[in-house]
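# next input, structure requested:
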Amino acid sequence: MLNQLNLAIVGHANVGKTSLLRTLTHDSQFGAISNKPGTTRHVEAITFALEQHHKIVFYDTPGLEDSITLYDYIERLNREYPKRDGIDKLNAFLASPEAEHQFEQEAKVIRQLLKSDAAIYVVDVREPILDKYHDELAVLAQADKPILAIFNYTSSSSPYEDDWKKLLSRVGIHSIIRFDAVFPSIEGEVRLYQSLSLLIEPAKAILNQWQTKIEQQRINRNYSAKLLIAEALVDVTAYNEIVKDNLDDSVLLMQDQVRKREQKAINDLISLYQFSVSQETSENMPILQGRFDSDLFNKEALKLMGIHLGTGVVSGAAIGAGIDLAVGGITLGSAALIGATIGGLAQTAKHYGKRIKNKLSGHTKMTIDDAVICFLSLRLIQLKESLNLRGHANNTPIILSKLDESAWKKGKLPKSLQIARAHPNWSTLNHHKIKKHDEQRQEVLVNVANELE
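Next up is the predicted model:
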């Protein structure tokens, strides 16, 4: 039984070897990816410790760039020694001067392959069968190592898949799975490790441990993401401003504070899933309709809703339903999110004029509207679900689908979150000292996280 499983990721240049490793290790920063050939110039290892002192080590190797010339060179080198087997031939090549010069990159691959327990051969299934692939596989087969072939870039159909299966079979490679590194599935990852377990029987215990570890990591990541969202929601729900004058300025202040808090939640989620925070998304958002109770709204939003304020109202503000975050769009990485409006605008400003004037007689407590927080919650949950399914080799912008308006216009907060309204000292957005580790606050965070699905 093995204590350490060494897996060499091999294949031609630009077939997605580093991309595959980014996805399998759930790390978008591993290695370098480029459309230019020869991006990976050295063998790079990434090691994972498991239980019982077991380890699994992935080796990202350079691409085999000149396999036709390499195969001919190895055959010429061993022509006088017909009884040499494949491993002897490869060792003779590694001892030759050309292994340090013309075939330096190929030598790195072969050297690592001979030291590994098995290889994962990555195929760009969109490519037609060329002579270079015949010779490449002939060289790799001489190492006498178990090889699992992975058909990469399978998100779209390819006319060459059957041809690749025939070629691999002719060199003795019968273990083949389809696994797209850019658009992976959890089921595909499970099949990959199950296939390796059958191929490398002594490594079965290590691979079982590895699968258990990555499944537990997936569960832990998802729960940690829900806690991050819950923390943001508690911050925004408990946030308030007590003002008497300069209501317009207070609107802008609250907008800015909540904008920054959402951006922090976005960045925290992206970092948790080990993606780059430079990934961006954009989506148009409709204007929210919130509750009409005791909050502040911007006059521009009133105009958008067709409401005209009369005299006697503080310029640019009205007391009403809450601050609406959803004018404009959301961009991950730039936080273009928040505008202000008022909720419950089916009525006219005249109907509420007296209530507004009365509110202005003293200090006003401004909070964020329920519907807004509900909308914010759904946006962050949607981002979490997108990251749960996203491959770490995927460099395209994170685009979130449109939300169902009926889901957030109802504007009902989770019951577990409502208590935060009464605890402004739970919010990092407020000016007083926050009780971040308050026992009741921590309990609420857990309860909100459990309600988020």
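# going by C-alpha atoms from here, please, whenever you check contacts or count neighbours.
Noted.
# what's the single longest helix in this structure?
Scanning the chain for the helix with the most residues, using DSSP state H, yields helix 204-238.
# what about Leu445, which helix or strand?
For Leu445, the element it lies in under DSSP states H and E is helix 439-451.
# from the contact counts, what lies against that helix?
Counting contacts by 3 or more CA pairs under 8 Å, 6 or more residues apart in numbering; DSSP states H and E, helix 439-451 is packed against helix 204-238, helix 415-418.
# just the helices in the stretch 201-350 of the chain please.
Taking DSSP state H, counting those that start in this stretch, the helices of the stretch 201-350 of the chain run over residues 204-238, 247-272, 299-304, 349-359.
# export those helices to a markdown table and append columns for distance to Ala13 and mean neighbour count.
A markdown table is the format used below for the helices of the stretch 201-350 of the chain (distance: least, CA to CA, whole Å; neighbours: other CA atoms under 10 Å):
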| stretch | distance to Ala13 | mean neighbour count |
| --- | --- | --- |
| helix 204-238 | 27 | 19 |
| helix 247-272 | 30 | 19 |
| helix 299-304 | 55 | 17 |
| helix 349-359 | 67 | 15 |
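# here's the other one to compare against:
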Amino acid sequence: MSISLLVVGHANTGKTSLIRTLLRQQNFGEISNQAGTTRHVESVAIKVNNKTLLTLIDTPGFEDSIGLWEARQQAPFDQYPGNRWIAPFCQSHLAEDHFEQEAKILKQLNQCDIILYVIDIRQAPLGKYLDELTLLASASKPIVPILNFSASDSVHLASWRQVLAERHLHAVVRYDSVAFYFEDEKRLYQSLQSLMPDHYDDIETLLISREEAARSRKTFAIDNLANLLIQAASSRKVCDRYPPAPDDATAFEQQIRQLESQFIHSLLTLYEFREEDVMPAAFSVQSGQWQQDIFALDTLKAWGVSTGASAMTGAAIGAGVDVMTGGLSLGAATSLGAILGASWQTGRHYKDTLKSKFTKRHYLCADSATLSLLCLRGLALIAHLDQRGHASQRAFTLNKQDDNDTNKTIINAIKPLWKKARQHPEWATQSLPANHALKAAMTEQLLEIAKNH
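Predicted coordinates for the structure are as follows:
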């Protein structure tokens, strides 16, 4: 038998949100800022290897707990000790009238193993909440208080802890259903283990499964970012003039945008989120690109990325591309240094890919500014999705500016690897295997960065 967890609390404290985040599903129940959104009881299972380990039961919120407590103390219900008042109350006209929603909760109390009492710690521990705790305690079932919306500091936290301690509820769990932290979920499962020792091994299996899944998601996300950087760095477009025609520059920019767009969608699928969760109107995917365009100077500046002296000028400034020549020997290319000017300074390491200006062929390649931006935005998106609860209703905008010194440290660690990728245009359309030397080195470096930053 699985452990039955009854999720209860006052209206609009985040009960359904808690279940969504525990399930890693956005489609469970209905969420709204209006009180009383959940109007019926709904259960769902958490399984490992097709075995149900936990059954979560969502309930309507308490709407008039003060009135319910007063009714409990009046005849005929005051004559029943302990939990014996619940059945006759649920059969009374009160349960069909004023306390219809509360009765739905009461009917589940005798059938559950543990009560998860969800608290919105942005609210003070008012009398109505205390009455709810007293009513629930009469069911003689273990109660685990869940402190929701705990990612931000609350002036009411100490008061809630005192109130709960006075009621001998010491196994309190902080669990924010919006800003997800796996360590909080781990403590929840550990609390269940202490309350249900006969199910200890099953819960441990669930906990190990969740930890492995989290590690796997992070590793796969970083692998996708490594693919993005390698493919973007090795991408080229042949042009027959310098500076390139606007159509050539536009086509190449779109090619890089499409790579990032594919990366975004792969992460959203991996973490089971929707496009609108991380891309609001000010930062949405339109025609395959993010509105905060990676080729806009303002975007580069917002992330503390410098285009450098060799970036293209004129209409293409901020386009994030280097105009490179290809095909000459290093000696012949050196003699063209004065002709090529600034672009030669960024292109010296291209050795076997330099081509004489006189052949009328040139390459467009992603420059360091563009690759830096792709790297930083990719890491930021992974960090966000890794800690985003599936109940979050606020769209994430990936346009904040991180610490510039930290960004420089990150880029300096990755840049030598994408410089090597630039010399292999055949990688632009490939997904290198995990054991490929460069791919493995970049993945390892990105994992270390994600761990430390």
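# still on that earlier bit, what's the average distance for the helix holding Leu445 of the first structure when superposed on the second structure?
Its match in the second structure and helix 439-451 of the first structure itself, once the structures are fitted together, sit a mean 5.5 Å apart by mean CA distance after the TM-score superposition for the first structure.
# alignment lookup: Leu199 of the first structure to the second structure.
With TM-score structural alignment defining the correspondence, Leu199 of the first structure maps onto Leu195 in the second structure.
# so who does that match touch?
Taking CA atoms under 8 Å, 6 or more residues apart in numbering, we find Leu195 of the second structure in contact with Pro142.
# and it, how close does it get to Pro142 of the second structure?
Relative to Pro142 of the second structure, Leu195 of the second structure is positioned 7 Å away (CA to CA, to the nearest Å).
# what's the burial count for Val15 of the first structure?
A total of 23 residues lie near Val15 of the first structure under the criterion other CA atoms under 10 Å.
# so what does it match up with in the second structure?
With TM-score structural alignment defining the correspondence, Val15 of the first structure maps onto Thr13 in the second structure.
# that match in helix, strand or coil?
coil (DSSP: H, G, I helix; E, B strand; the rest coil).
# how big's the offset between the longest helix of the first structure and the second structure?
Helix 204-238 of the first structure, aligned to the second structure and superposed, deviates on average by 1.5 Å (mean CA distance after the TM-score superposition for the first structure).
# and that helix, what does it pack against?
Packed against helix 204-238 of the first structure, as judged by 3+ CA pairs under 8 Å, 6+ apart, are the following elements: strand 55-60, helix 186-199, helix 247-272, helix 370-388, helix 415-418, helix 439-451.
# could the ones you listed go into CSV alongside distance to His26 of the first structure?
Output for these, formatted as CSV (distance: least, CA to CA, whole Å):
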stretch, distance to His26 of the first structure
strand 55-60, 13
helix 186-199, 12
helix 247-272, 11
helix 370-388, 11
helix 415-418, 32
helix 439-451, 23
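# just give the closest residue to the residue nearest in space to the middle of the second structure, not the sequence neighbours.
With the centre of the second structure defined as its mean C-alpha position, the nearest residue by CA atoms, centre = their mean is Leu385, 1.6 Å away. Closest residue in space to Leu385 of the second structure, ignoring its immediate chain neighbours: Tyr271 at 6.8 Å, by CA to CA, 6 or more residues apart in numbering.
# wait, that neighbour sits on Ala383?
No - Tyr271 of the second structure lies out of contact with Ala383 (CA atoms under 8 Å); the separation is 11.5 Å.
# higher neighbour count, those two?
The neighbour count for Tyr271 of the second structure versus Ala383, taken as other CA under 10 Å, is higher for Tyr271 (19 against 16).
# gap between the aligned partner of that one in the first structure and Thr47 of the first structure?
For Tyr271 of the second structure, the aligned residue in the first structure is Tyr273 (criterion: TM-score structural alignment). Distance, Tyr273 of the first structure to Thr47 of the first structure, using CA to CA: 19 Å.
# ok, Asn246 of the first structure next?
Note on Asn246 of the first structure: its distance to Thr47 of the first structure, by CA to CA, is 58 Å.
# what's the answer for Lys36 of the first structure, then?
Where Thr47 of the first structure is concerned, Lys36 of the first structure sits at a distance of 27 Å (CA to CA).
# same deal with Asn3 of the first structure?
In this structure, Asn3 of the first structure lies at 13 Å from Thr47 of the first structure, with CA to CA as the measure.
# what do those two both touch?
Common neighbours of Asn3 of the first structure and Thr47, using CA under 8 Å, 6+ apart, are Lys55.
# I'd guessed the match of Tyr271 of the second structure sits against Glu385; true?
No - here Tyr273 of the first structure lies out of contact with Glu385, judged by CA under 8 Å, at a distance of 11.0 Å.
# next, count neighbours for Leu114 of the first structure.
Counted with other CA under 10 Å, the neighbours of Leu114 of the first structure add up to 19.
# helix or strand for it, which one?
For Leu114 of the first structure, the host element (DSSP H and E) is helix 104-115.
# centre of the chain to that helix, how far?
32 Å (CA atoms, centre = their mean, to the nearest Å).
# what span of the second structure is the helix or strand that it is followed by aligned with?
Secondary structure here is assigned by DSSP H and E; on that basis, the next helix or strand after helix 104-115 of the first structure toward the C-terminus is strand 118-124. Under the alignment (TM-score structural alignment), strand 118-124 of the first structure falls on residues 114-120 in the second structure.
# ok, and what's touching that stretch?
Taking CA under 8 Å, 6+ apart as the criterion, the residues outside stretch 114-120 of the second structure that touch it are 3-10, 13-15, 109, 141-149.
# out of the residues you listed, list just those in strands.
In this view, these that belong to strands under DSSP state E are 3-9, 143-148.
# nearest to Leu53 of the second structure, of these?
Distance to Leu53 of the second structure across those (CA to CA) is lowest for Ile3, with 6.4 Å.
# the closest one matches what in the first structure?
With TM-score structural alignment as the matching criterion, the partner of Ile3 of the second structure in the first structure is Leu5.
# list the contacts of that match.
When the contact criterion is CA under 8 Å, 6+ apart, the partners of Leu5 of the first structure are Lys55, Ile56, Val57, Ser116, Asp117, Ala203, Ile206.
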